[in-house]
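Enquirer: sequence first, predicted coordinates after that:
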Amino acid sequence: MPRALDVTVVVPPSLRALFEGRREITLGVPANTTVGEILETLLRLYPLLRQHFAGDQPVTGGLFVQVALDEPSLEDLSSGGTGLSTGGRLILFSLSRPSPGVRPGA
């Protein structure tokens, strides 16, 4: 069985209500876990998060989530690894979507 690792998910203030007020969440996962699998786990544990991810529905304003990795994780991902290691940080950002009919910069 692959060695387990701990990955920390950093939650921005604007999304903390979806995560029971938590600033960070540490997940213990198998060593071969991918970033996509971490996101799937977060969506299972915190289903209200799903409404803030891009999808097939038209954009209607409000917050949306972007994901970032720390530099060592990005280097690992770019060389064919999973992008995750013990102590790695997956950082969530929330940005505002423009309301329908509003042109950015107008």
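Expert: Received, thanks.
Enquirer: CA only for contacts and neighbour counts going forward, please
Expert: Fine.
Enquirer: which ones are touching the closest residue to Val67 other than its chain neighbours?
Expert: Using Cα to Cα, 6 or more residues apart in numbering and skipping the chain neighbours, the partner closest in space to Val67 is Leu92 (4.8 Å). By Cα atoms under 8 Å, 6 or more residues apart in numbering, the contact list for Leu92 reads Val9, Val10, Val11, Pro12, Val65, Gln66, Val67, Ala68.
Enquirer: let's bring in a second model and compare:
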Amino acid sequence: MARTLDITVVLSPVLRNVFDGRLTVSLSLPATARVGDVVESLLNLYPRSKALLAGDRENPSGRFLHFALAPGGEGLAAGQKVFLFAPSRRPGGNLAGLEG
């Protein structure tokens, strides 16, 4: 049986409506998974999150997704927590405060 990584994605409060009100999302990914695989899985499971991609012109909220890994090593590991938040953008694309 192939090994898997159990990853927990912790969602900031401003993103919970996009992720069906969830506080966290648990993913089981192949042992070779990288952060891009986490992103791809989330986009597939929660298609509304695609509107929060940085280059999306259909993003009325002005927010965009950011990921952060819990400290303690490089890359993904079993039991890893990935934090997902969405700072707001000022007009023109500059960062405002780190909300969420």
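Expert: Thanks, I have it. All figures in this text were calculated on a predicted structure; none of them were measured in a lab.
Enquirer: now, which of the contacts of Leu92 of structure 1 sits nearest Thr33 of structure 1?
Expert: Minimum distance to Thr33 of structure 1 across the contacts of Leu92 of structure 1 is 14.1 Å, recorded for Val9 (Cα to Cα).
Enquirer: isn't there a strand covering the closest one?
Expert: Yes: per DSSP: H, G, I helix; E, B strand; the rest coil, Val9 of structure 1 lies within a strand segment.
Enquirer: thinking again about what came up before, if any of the contacts of Leu92 of structure 1 are buried, put those into a PyMOL selection.
Expert: A single PyMOL command is used to select the members of those judged buried by 16 or more other Cα atoms under 10 Å:
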select buried, resi 9+10+11+12+65
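Enquirer: mapped onto structure 2, which of the contacts of Leu92 of structure 1 hold?
Expert: Of the contacts of Leu92 of structure 1, the ones still in contact in structure 2 (both residues aligned by TM-score structural alignment, their matches' Cα atoms under 8 Å) are Val9, Val10, Val11, Pro12, Val65, Gln66, Val67, Ala68.
Enquirer: can you tell me which residue in structure 2 aligns to the residue nearest to Val67 of structure 1?
Expert: Taking TM-score structural alignment for the superposition, Leu92 of structure 1 sits opposite Leu84 in structure 2.
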